[in-house]
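Student: I'd like to go over a predicted model; first the sequence, then the structure.
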Amino acid sequence: MTTANPAPAEHASPIIAQNVDEEPLATNQRTLGGRLNWAVVALCILYTAFHVGVMNLYPLETWTYRMLHVAGGLLLGFLIYSAANVTLDDTGATERARQHPVNLLLMAVAAAGIGYGFAMVAFAWAGLWFAGVRAPDAFVFQSFGIPLLVGTIAAMASGWFFPVKSASRIHWTDYLLGLSAIAMMGYILFNVGPIRLRAGTALAQPADFYAALVGVLLILEVTRRVAGLALVVIAGIFILYSFAGPYLPGFLAHRGYTPERFFTYIFTDQGVLGDPVAVSSTYIILFITFAAFLQASKVGDYFVNFAFAAAGRARGGPAKVAVFASGLMGMINGTSAGNVVATGSLTIPLMKRVGYPAKSAGAIEAAASSGGQIMPPIMGAGAFIMAEVTGIPYTDIVVAAIIPAVLYFASVYFMVDLQATKLGMKGLPKNELPIFKELLKQVYLFIPIIILIYTLFAGYSVIRAGTLAMAAAAVVSWLTPHRMGPRAILKALELAAKMSIQLVAVCACAGIIVGVIALTGVGARFSTLLLAIADQNQLIALFFAMCISIVLGMGMPTTAAYAVSAAVVAPGLISLGIPPLTAHFFVFYYAVMSAITPPVALAAYAGAALSGADPMKTSVESFKFGLAAFVVPFMFFYSDAMLMQGEWHEILHVFITASIGIYFLAAAVQGWYFGLLNPALRIVLAIGALGMIQGGLLTDAIGLAIGVGLFIWQKRFVDPQAIARGAD
């Protein structure tokens, strides 16, 4: 949690933020104790250490590594997250649930089915390890599938209808579901060679089908527990689409697929084990571990304290702190809503204190936290997925993201500043803020970020750069009171595993959707539809692509939102002749901004929960604060220089004019330029803003003329009485 520690000015503490980057417990996340807790902690440490070791020291075969990554995430997900919300003490209800006759039957079926399936897989592996038998008796794999499937369904049903609501206990069926994940993984890895050749074809074996089906069910269940129903429902719709194709009209129609072909195809590197999991098993978990090291060494607290020291006294200071701090934390955090909860618990109450309305406080934090997903060099996880999907070097993507990210955060900053001016706000008192000169003495805490950026652009691989930055975070901690010894390093490894569970599940679930798109060819047909629209008007085609990207991303974590949009929308934009980098940035921005787009705006809802405001009003307000992000992608289309493509003078010209246009846009939205603007003048200024943003010489001249004209008008021709009549 976070605390504010006011102190007298002459003895002000350099600490205002403490533990701002700690992951808040989910409502269904268990808090275990005793030996059970130590066992789960040990599994978490092993999970993270396994990934770091494989990436740096002992590479594994691709399918093997990704299967271990997914199955390990599923096992930890079932142990750490309950099927329903938990309480600190609900022993009586737990015992009654366990003794219910139906639950006893479900548990018995689950134990028998999963136990048999696991035993058959274990028998096959034992024969291979101890006797060198590579082909076990036919009955071993012919008989394991149906019991494993039935047992898994029974275990899931027991968790749904008879959950253990005590936070300190693990439902017996969750142990069984973890065992089911291991059995599913064991079968696929034992037969990985043949499965590569026959998956998704008529040669697929019934055992392949049952293992893949169990794997899909387990992924959907863990995703439901850690990320909510939205992504599960969307994945379910795509799965149904695979079978309903022959009955659908128009471009949605396809020939349909048998369950055997569909599920075996989905559990290959074209689906579950495809690009999203490839990224989550390497870059994402590496940078989550980096974030855990920063958290353990308290560097995250330093970022927020530094922002408070730099901007806390300015008008609307806490809001400006939110812009800076949430940008820094959000690029590492990987989830917009999670970052809102982490930093917003400190910044939102302080924003309300200096005069921001509750809905504005929650909206500013949501807009700033979502912007962290587009902030280089880490960009949440989007940059890594984009590099994997497009084949464009990661460093090129990071460079291309600089100007759009600066424009976005400049826009939010302008919005915040203009609202503070309009409402006559002030900043926080000096005696309640950290001392800037004291924090400058710890500026070396930025070294891990500097090393990360330097090594990336010095030609190191992303994995090597992330590992070096992780080590740097541990080393710089030795210069602070929070020195990282062996215990702290193990704690960081544990935190990394717990923080990665959501993204592992989300990426695996996104892989299901991506696999459906690849199998059915709906992405190609969508491209054809976009081309048809573009024949009439290319701008309408882009608007249509924007709407699809936002709708696909609603209610989904950023990583899954981009992965799905990249599979559905980006190919269509590329078919219009838009360069791949521009097309993918286009959909990436709207996938990210779906977190603050009504009516389903997860980041805004998280901000509303902390500010006490109405969620829908907060989401509308956050949309307003993040409006620049809905304009910037169209700037990519009109000017490649926005993505650092072209001559330096073109890039400089576009950056300067776009920055001025962004300021005009913020002023038009807030209704304050150099004084209040009435509705007519706000529309005029918005037109000038769009002219500056487009990047042409004529439109720039028109936009600049409008801005200068309004400035002269407000400064020389409007008296106080006329200003007072201005409408907001």
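Tutor: Happy to help now that I have it.

Student: CA atoms for contacts and neighbours, from now on please.
Tutor: Will do.

Student: so the residue lying closest to Leu346 once chain neighbours are set aside: helix, strand or coil?
Tutor: Spatially, and ignoring its direct neighbours in sequence, Leu346 is nearest to Thr2 (5.7 Å; C-alpha to C-alpha, 6 or more residues apart in numbering). Under DSSP: H, G, I helix; E, B strand; the rest coil, the three-state class of Thr2 is coil.

Student: I figured Thr2 hits Ile348, correct?
Tutor: No. If you go by C-alpha atoms under 8 Å, Thr2 and Ile348 don't touch, sitting 11.3 Å apart.

Student: and the comparison structure, right after this:
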Amino acid sequence: MSPSSDNRPARDASHDDDLPTEAETVAHGVDDDIVESNRRLLADWRWWLFATLAVAYSTFHLVSLNVYPLETWSFRIIHICGALILGYGLYAGARFADDDTRPTGRWATYLSLVLLAPALYTLVQVGLMYRTFSGEAMRIEPAIEAWHFGYPLIATTVAAILLSWGYRQARQRLSPPDIVLMVCALASSGYLLVMYNTPLRMSTGTSFAPMGISYAAIAGSLLILELTRRVAGLALVVISAIFLAYVFAGPYLPGFLGYPGLSMGRFFSQVYTDAGILGPTTAVSSTYIILFIIFAAFLQASKVGDYFVNFAFAAAGRARGGPAKVAIFASGLMGMINGTSAGNVVSTGSLTIPLMKKVGYPSRSAGAIEAAASTGGQIMPPIMGAGAFIMAEITGIPYTEIAVAALIPAVLYFASVYFMVDFEAAYKGMRGMRDDEIPRFSRLVRQVYLFAPIVILIVALFMGYSVIRAGTLATASAAVVSWLSPHKMGPRSILKALEMAGTMAIQIIAVCACAGIIVGVISLTGVGSRFSSLLLGLAGFSQLLALLFAMCISILLGMGMPTTAAYAVAASVVAPGLIDIGITPLVAHFFVFYFAVVSAITPPVALASYAAAGISGANAMQTSVTSFKIGLAAFIVPFMFFYSPAMLMEGSWLQILRVGLTATLGIVLLAASVQAWFFGPVKALSRLLLLLGAVCMIYGGLYSDLAGLAIGIVLFLMQRGSSRGEKPSTAKS
């Protein structure tokens, strides 16, 4: 969101002796706001209006979470309503008008003005209903709810959504159909706020529930689905539509998919409660996610992201294939904070991918490395995107326990990606970056205090502070630390950070609310328990078969979906079944979480890989296949949770240490087998032996570890002997 047609913040040209000069830095613009193709660039009073709304939205959450807490359902309804208003103001429902596309005719504007009348009328009715309940009335007449609120609201919402799909105009202007949708969002949320603060709240899901709740929920669900389409694409919307169709088609389906059925009134009176949209996904987005988005916005406003990437270049740029190793470090760190694989690819990949190509990586490899590293950020403690918080909310396991359990798997994943990159660089004889191509480490290390907000966050969490308190302290420290750098955060920068946070939060809030619809269908129809019975039956034949089936379902549910929604859905469908077959809740949820995360690099629908292919210029499918190969460890590690619980810090320290070390060595052998390099080129038979050794060491048993270690030592000695005097190949593929 920008007050002019230029959507990039101006670079601060100031320098001091502690900072590298422009010629000594690599990263520029990592912290700049990413502007999507359908996002408006408002100007004049429109920019000021939505910038003020975004600042107010972020401030509302900070105050509610730390100073003045609201009733839970009311807080979550306002949280979603604010995102809907900001979302419809900032994201268009159709392509913008340009030289090739003419603006929509005036008839659409006039029709929008016609639709605005019933939308405003329903909003006025909400005010009248509030006054009625303030006068100690017990309920509203059903005819009034239907004809003066429900029917006009649903009809107007549907008509405005359909009109917005074809409404094209300049990028700097608001769309009249979207203004109608903003009013509908206010009316729908306003009604729910009124009703949920009366005794009628207890009637949801019964025949006594006012139909007005169902009308408001239908309109609210439509608004959520349409905003999700605009900010996250069609995949999640299509999956949600399939689940909604199941609610009414389920009674006619055969086998384990059939269920007795729910009426439209009964279902929708419950779906906009904590059984669905206001449930775990929105609980997390309205507390932890929004807080860490504000934290990330403060880091961006203080240009800490540029420093992180420059520090990575200074530390790892000289190694062979240096830019790829920088991508692993920088993208993992940034991805941990921002919580979206594809978004992180766009922000850091625009810098790292061209540099990887420059030192010799093929386009598909450069894009795949960035996609794999950005995806790995979602499993990197302590933040893990948003997954750790959702897992804590769903399972009741303390957040710190989840963060500690994630440590060894994250190390294994990034070790795998690192060695895949290193062995490919060795095989192709790639160089590192020259001294004149990277910043000076001696200068950057003087500003290592810019890591302080991350350190404060971690220390506060493990000192026992709540996640909200720790996140707030880290956010405040980001502003304080900036005062020691050239990018000092004054009142204007703080307001800019709050505005960025409000804008950045739209996508993840829409996604979480949309995932809440799916979670509501699962919980209200009982399809999750029937899926658990299916897994239990499979486990009677083989637990490995049940795990493989759960893996496939988790990946399928996650394809094309952001990580947060993918895990929330998989946790509702798959995790209960795994728990029923005897797997502990922590292992079960980590299992589905990992596969929900790696769906971003799993062909044929790999969002992170496709985003990277767009930057690298490579074929999207080739990039996704290569990223799948680079991130192969992530498809193996979850099975290690089951066979070696010590991988999740469950067991004695001796067991944990042994499993961690042997699994790491197994990961090295796996990378060597995939990349055909182990202290020199590896022939086909040796690659098979390396794969066998990797499987033995990853499996985790004592005898299998010894066998894998023996294979590794023998091949190491053979390779060292045969590679003496040989030079690495410089062939490029």
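Tutor: It's in. Just so we're clear, the structure is a prediction, and the values are computed from it rather than from any experiment.

Student: could I get the TM-score for this pair?
Tutor: The TM-score (TM-score structural alignment, normalised by the length of structure 1) is 0.95; 717 aligned residues with a C-alpha RMSD of 2.3 Å.

Student: the residue nearest to Leu346 of structure 1 and Pro101 of structure 1, how far apart?
Tutor: 46 Å (C-alpha to C-alpha, to the nearest Å).

Student: counterpart of Leu189 of structure 1 over in structure 2?
Tutor: Using TM-score structural alignment, the partner of Leu189 of structure 1 in structure 2 is Leu193.

Student: compared with structure 1, how much does the host helix or strand of its match deviate?
Tutor: Counting by DSSP states H and E, the element that carries Leu193 of structure 2 is helix 176-195. Helix 176-195 of structure 2: mean distance to aligned residues in structure 1 after superposition is 0.7 Å, counting by mean C-alpha distance after the TM-score superposition for structure 1.

Student: can you tell me what part of structure 2 the helix or strand that contains Met470 of structure 1 aligns to?
Tutor: Using DSSP H and E, Met470 of structure 1 sits in helix 462-477. Mapped onto structure 2 using TM-score structural alignment, helix 462-477 of structure 1 covers residues 467-482.

Student: the matching stretch against structure 1, how far on average?
Tutor: Compared with structure 1 after the fit, stretch 467-482 of structure 2 shows a mean deviation of 0.2 Å (mean C-alpha distance after the TM-score superposition for structure 1).

Student: and stretch 677-690 of structure 1, how far out from the chain's middle?
Tutor: 35 Å (C-alpha atoms, centre = their mean, to the nearest Å).

Student: check stretch 395-414 of structure 2 too.
Tutor: 17 Å.

Student: one more: stretch 267-282 of structure 2?
Tutor: For stretch 267-282 of structure 2, the distance to the chain centre is 21 Å (C-alpha atoms, centre = their mean).

Student: measure the alignment partner in structure 1 of Ala51 of structure 2 to Lys491 of structure 1 for me?
Tutor: Residue correspondence to structure 1 (TM-score structural alignment): Ala51 of structure 2 is matched to Val41. Distance of Val41 of structure 1 to Lys491 of structure 1, computed by C-alpha to C-alpha: 9 Å.

Student: equivalent analysis for Phe262 of structure 1, please.
Tutor: 41 Å.

Student: ok, Ala93 of structure 1 next?
Tutor: 33 Å.

Student: give the contact list for the aligned residue in structure 1 for Ala600 of structure 2.
Tutor: Aligning on TM-score structural alignment places Ala600 of structure 2 opposite Ala595 in structure 1. By C-alpha atoms under 8 Å, 6 or more residues apart in numbering, the residues touching Ala595 of structure 1 are 336-337, 370, 553-558, 601-604.

Student: nearest spatial neighbour of Ala595 of structure 1, chain-adjacent residues omitted?
Tutor: Ala601 (4.6 Å).

Student: likewise for Ala510 of structure 1?
Tutor: Ala560 (5.2 Å).

Student: just Pro323 of structure 2 next, same as before
Tutor: Met356 (5.2 Å).

Student: residue in structure 1 matching that neighbour?
Tutor: Using TM-score structural alignment, Met356 of structure 2 pairs with Met351 in structure 1.

Student: burial count for its match?
Tutor: 28 (other C-alpha atoms under 10 Å).

Student: again with Arg364 of structure 2
Tutor: The burial count for Arg364 of structure 2: 25, using other C-alpha under 10 Å.

Student: so what's it up against?
Tutor: Arg364 of structure 2 touches 613, 616, 618-619, 622-623, 626, counting by C-alpha under 8 Å, 6+ apart.

Student: need the buried ones from those selected in ChimeraX.
Tutor: ChimeraX command restricting the contacts of Arg364 of structure 2 to the buried ones, with burial defined by 16 or more other C-alpha atoms under 10 Å:
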select :613,616,618,622,623,626
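
Student: thinking again about what came up before, filter the contacts of Ala595 of structure 1 down to the ones in helices?
Tutor: Residues of the contacts of Ala595 of structure 1 located in helices (DSSP state H): 336-337, 370, 553, 558, 602-604.

Student: would you list the buried entries among these?
Tutor: Using 16+ other C-alpha under 10 Å, the buried members of those are 336-337, 370, 553, 558, 602-604.

Student: now for Ala539 of structure 2: what does it line up with in structure 1?
Tutor: Aligned partner of Ala539 of structure 2 by TM-score structural alignment: Ala534.

Student: swap in Gly29 of structure 2?
Tutor: When structure 1 is aligned by TM-score structural alignment, the residue opposite Gly29 of structure 2 is Asn19.

Student: likewise Asp274 of structure 2?
Tutor: Per TM-score structural alignment, Asp274 of structure 2 is aligned with Asp269.

Student: again with Cys552 of structure 2
Tutor: Match for Cys552 of structure 2 (TM-score structural alignment): Cys547.

Student: quick revisit: tell me the secondary structure at the match of Gly29 of structure 2.
Tutor: Applying three-state DSSP to Asn19 of structure 1 yields a three-state assignment of coil.

Student: just give me the neighbour total for the aligned partner of Glu437 of structure 2 in structure 1.
Tutor: If you follow Glu437 of structure 2 across to structure 1 using TM-score structural alignment, you land on Glu432. A total of 22 residues lie near Glu432 of structure 1 under the criterion other C-alpha under 10 Å.

Student: the closest residue to Ala478 of structure 2 other than its chain neighbours and Ala476 of structure 2, how far apart?
Tutor: Nearest residue to Ala478 of structure 2, sequence neighbours excluded (C-alpha to C-alpha, 6+ apart): Pro453, at 5.4 Å. Per C-alpha to C-alpha, Pro453 of structure 2 is found 8 Å from Ala476 of structure 2.

Student: who's more crowded, those two?
Tutor: Using other C-alpha under 10 Å as the criterion, Pro453 of structure 2 and Ala476 rank with Pro453 on top: 23 against 14.

Student: give me the element the counterpart of the more buried one in structure 1 is part of.
Tutor: Counting by TM-score structural alignment, Pro453 of structure 2 lines up with Pro448 in structure 1. Pro448 of structure 1 is part of helix 447-457 when elements are defined by DSSP H and E.
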